[in-house]
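J.: Here's a sequence, model it:
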Amino acid sequence: MYKVEEITDEKGSFLVLKKADNTSEARISLEEGGRLQELIFKDVFLIKEQPNFNYKDSYASSILFPFASRIQEGKYSFRDEEYQFNLNETGKNALHGLVYNQKFELITKEENTNFCSVTIAYKEINESVGFPYRYEIYATYALSENNLSLSLKIKNTDSKAYPFILGWHPYFLSDDLSKSCLRFKSDKKIEFNESLITKKVIDHKTEEEFKIEDKQLDDCFILNSDIIEFNTPNYQIEISTNKIENYLQLYTPKGFSMIAIEPMTGVSNSFNNKIGLQVLEPNKTYSITWNVKLKNN
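T.: All right, here's what the predicted structure looks like:
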């Protein structure tokens, strides 16, 4: 049996999806953008809060909307209008969207023999700085013994169309990151400037087995498939999506044995370079699902 626990304490409001024997569990922070704080499969932590790794700096497991990564100087134009986001990256750029620090509300939950799930939502009824549109974002987390899915649905509740991309920012642990590797198909990557703003797309044949070793990563790849594998000494997972056009950001924070494996539908500065950028018309919706599947342990 799988259950959903609702917890409120001095640290905030949380939802815990768990198997009855506690061997599989997912913990969601409602007050931090509906992010996934912890993920356990078969008693092994894949995602876990780390000391001295503050969420306000790491954006760990945050949902990224209406943009992921950076907007250069927070400026963009859309349909002949100029816009300016707040600059939340040391006053230089706008970083990681507008919902990562919003409070989500529980909409529905389901408890079952083989899985449990919750749907949470944030509804923007005001015009945000730099993004004067109303929208609703729904996140559905579903947990089973070997699988966690995150399904996002965006609804345009405004009278005007708006641009957007979506991303997710989870950090995965490894007992030994230097002996871990990724597998994904890509023959193009993004070339950044010194501020991690997209300069151009370049040809880059990625090796079949992408070994992390001692690399300090902050790289973005254009994927040719919808599957990413991550293999560590103590677990192997597969991250997949139901969309065809996908981008992958990889980041290794110094001093931590973990890696951010970030699936995205666009790239850094997408509101200006248009790479992956989509437009959502009034009363329309856009949906995407990302799955994390334990392959073996």
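J.: make it CA atoms for all contacts and neighbour counts henceforth
T.: Noted.
J.: what does stretch 289-297 rub up against?
T.: 41-42, 146-152, 234-243 (CA atoms under 8 Å, 6 or more residues apart in numbering).
J.: What residues of that stretch count as buried?
T.: 289, 290, 291, 292, 293, 294 (16 or more other CA atoms under 10 Å).
J.: rewinding a little: please flag which of the contacts of stretch 289-297 sit within helices.
T.: Counting by DSSP state H, none of the members of those fall within helices.
J.: now the residues you listed: which count as buried?
T.: Neighbour counting by 16+ other CA under 10 Å classes 41-42, 147-152, 235-241 among the contacts of stretch 289-297 as buried.
J.: ok, residue 63 touching residue 34?
T.: Yes. Judged on CA atoms under 8 Å, residue 63 makes contact with residue 34 at a distance of 7.3 Å.
J.: Touching both of these two, which residues are there?
T.: Residues touching both residue 63 and residue 34 by CA under 8 Å, 6+ apart: residue 100.
J.: please give me the structure for this one as well, since I'd like to look at both together:
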Amino acid sequence: MLELKRDGQSLTILPETGAALGQWQVQGHEMLRPVANPALRNQKGVAVGAYPLLPYVNRIADGHFAFGGEEHRLVPNMGGCPHPIHGNGWEHEWQVAHRTDSHAILTFDHTPSDDEAGRGEWPYAYRAVMSYELRADGLHVSIVIRNSDTVDQPVGLGFHPFFHSEAKSRLKFAADSVWLTDGHGLPTEKKSCEGEWDFSKGQALEELKLDNGFAGFAGQVRLEQPGGLPDLTVEADRIFLHLVVFSQPEEGYVAIEPVTSMTDALNRPEIAGRGVHVLAPGQSLGGMIRFRADVSRRPAEG
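T.: Below you'll find the model as predicted:
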């Protein structure tokens, strides 16, 4: 475990658990809400506050997709679900490439073996780089993926942080449309962000269960916490044109996930703006997400 510190903030990083974050503390406030998901077997029961999503985001239907004239079949990686989820970066140990008191860079290299099982995680070679930096204005997270294979490959990336959801928490963001989903979280119907799906003025999370992807994401989310925690602002680079919100009020958390593509994007070629990025050998894709806690109106705990 690594620990970074700066300006009243501390951050714990778990290189052995997919470069996940344990906790981000700001002026005595625990900003992340670590979650242990036993269905994600390769997290080995570790409670994580956030983790990277790559080389694809959310689910791929039945683990099947076609690209470059080839059919690919991925192995399920979440118990009870036939659809592989969130890539394979979270399943492996990462290497610490650089570290200061307030900044760490971690890397992961994936090289699929030639057998079917080895290609079941992801059939292409890539290198991923995560940068976690505490700055005066908050936590800055950079995610980069490079195609280290000899052929083109389709990629997606994102970040999956869990935050506390209190009795009066409110979520505010702008997006163009939302995907309704089936029982396994796959998109079924696209609707405009109107009425119950309009979050532009904020909506209470108290009884709102969500597991939906939003398209046309404007790049900023505001989580208002009237109960006691500092309000939180999430700002994402424009490459993250999609947002997944996974709200579980009975469990006391909400996941706010800026991502580059919609769920099952590899199997939705008919959808404009689905977000699949094709990298030639040696090409990279990346972006930054910034997290800022408003502690000005909150006394430190303890």
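J.: re the thing from before, nearest to residue 3 of the first structure among the buried ones among the contacts of stretch 289-297 of the first structure?
T.: Of all those, residue 148 has the smallest distance to residue 3 of the first structure: 14.2 Å, by CA to CA.
J.: Trace the closest one over to the second structure, please.
T.: Counting by TM-score structural alignment, residue 148 of the first structure lines up with residue 139 in the second structure.
J.: Report the buried residues of stretch 214-230 of the second structure.
T.: Within stretch 214-230 of the second structure, the residues scored as buried using 16+ other CA under 10 Å are 214-225, 229-230.
J.: First residue to last residue on it, what's the distance there?
T.: End-to-end distance for stretch 214-230 of the second structure, by CA to CA, to the nearest Å: 25 Å.
J.: what's next to that stretch, contact-wise?
T.: So stretch 214-230 of the second structure is contacted by 29, 31, 165-179, 231-238, 240-244, 262, 293-295, 297-298 (CA under 8 Å, 6+ apart).
J.: Under the alignment, what does residue 96 of the first structure map to in the second structure?
T.: Under the alignment defined by TM-score structural alignment, residue 96 of the first structure is paired with residue 86 of the second structure.
J.: Likewise for residue 139 of the first structure?
T.: Under the alignment (TM-score structural alignment), residue 139 of the first structure pairs with residue 130 of the second structure.
J.: repeat for residue 184 of the first structure
T.: Aligned partner of residue 184 of the first structure by TM-score structural alignment: residue 173.
J.: I'd like to know how far that match sits from residue 149 of the second structure.
T.: Look at residue 173 of the second structure and residue 149 of the second structure: by CA to CA, they are 37 Å apart.
J.: and what of residue 72 of the second structure?
T.: 16 Å.
J.: Between these two, which is the more surrounded one?
T.: Here residue 72 of the second structure and residue 149 are set side by side on neighbour count (other CA atoms under 10 Å), and the busier one is residue 149, at 20 against 15.
J.: didn't that one look like it was pressed against residue 125?
T.: Yes. Using CA under 8 Å, residue 149 of the second structure is in contact with residue 125, at 4.8 Å.
J.: what about the match of residue 184 of the first structure, neighbour count?
T.: Residue 173 of the second structure has 19 neighbouring residues, counting by other CA under 10 Å.
J.: Contacts only, for it.
T.: Contact analysis of residue 173 of the second structure by CA under 8 Å, 6+ apart lists 199, 200, 201, 202, 217, 218, 220, 221, 222.
J.: swap the cut-off to 10 Å and go again
T.: With contacts defined as CA atoms under 10 Å, 6 or more residues apart in numbering, residue 173 of the second structure is in contact with 198-203, 217-223, 234, 243.
J.: and if you look at residue 247 of the second structure?
T.: For residue 247 of the second structure, the contact set (CA under 10 Å, 6+ apart) comprises 162-165, 205-212, 253-256.
J.: Can you turn the buried subset of the residues you listed into a selection I can paste into ChimeraX?
T.: A single ChimeraX command selects the buried members of the contacts of residue 247 of the second structure (16+ other CA under 10 Å):
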select :162,163,164,165,205,206,210,211,212,253,254,255,256
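J.: List the ones among the contacts of residue 247 of the second structure that fall in strands.
T.: Among the contacts of residue 247 of the second structure, DSSP state E puts 162, 163, 164, 210, 211, 212, 253, 254, 255, 256 in strands.
J.: so the helix or strand where residue 71 of the second structure lies aligns onto which residues of the first structure?
T.: Using DSSP states H and E, residue 71 of the second structure maps to strand 70-73. Aligned by TM-score structural alignment, strand 70-73 of the second structure falls on residues 81-84 of the first structure.
J.: Find the centremost residue of the first structure, please.
T.: Centroid-nearest residue in the first structure, with CA atoms, centre = their mean: residue 168, separated by 0.6 Å.
J.: Aligned to it, what sits in the second structure?
T.: Under the alignment (TM-score structural alignment), residue 168 of the first structure maps onto residue 159 of the second structure.
J.: Report whether the expected contact of that match with residue 242 is present.
T.: No. Between residue 159 of the second structure and residue 242 there is no contact under CA atoms under 10 Å: 11.4 Å.
J.: Which neighbours do those two have in common?
T.: With CA under 10 Å, 6+ apart as the test, residue 159 of the second structure and residue 242 both reach 257, 258, 259, 260.
J.: show me the contacts for the second one.
T.: Residues near residue 258 of the second structure by CA under 10 Å, 6+ apart: 53, 57, 157-161, 213-214, 217, 219-221, 234-245, 288-289.
J.: So which of those belong to strands?
T.: 53, 158-161, 213-214, 220-221, 234-236, 242-245, 288-289.
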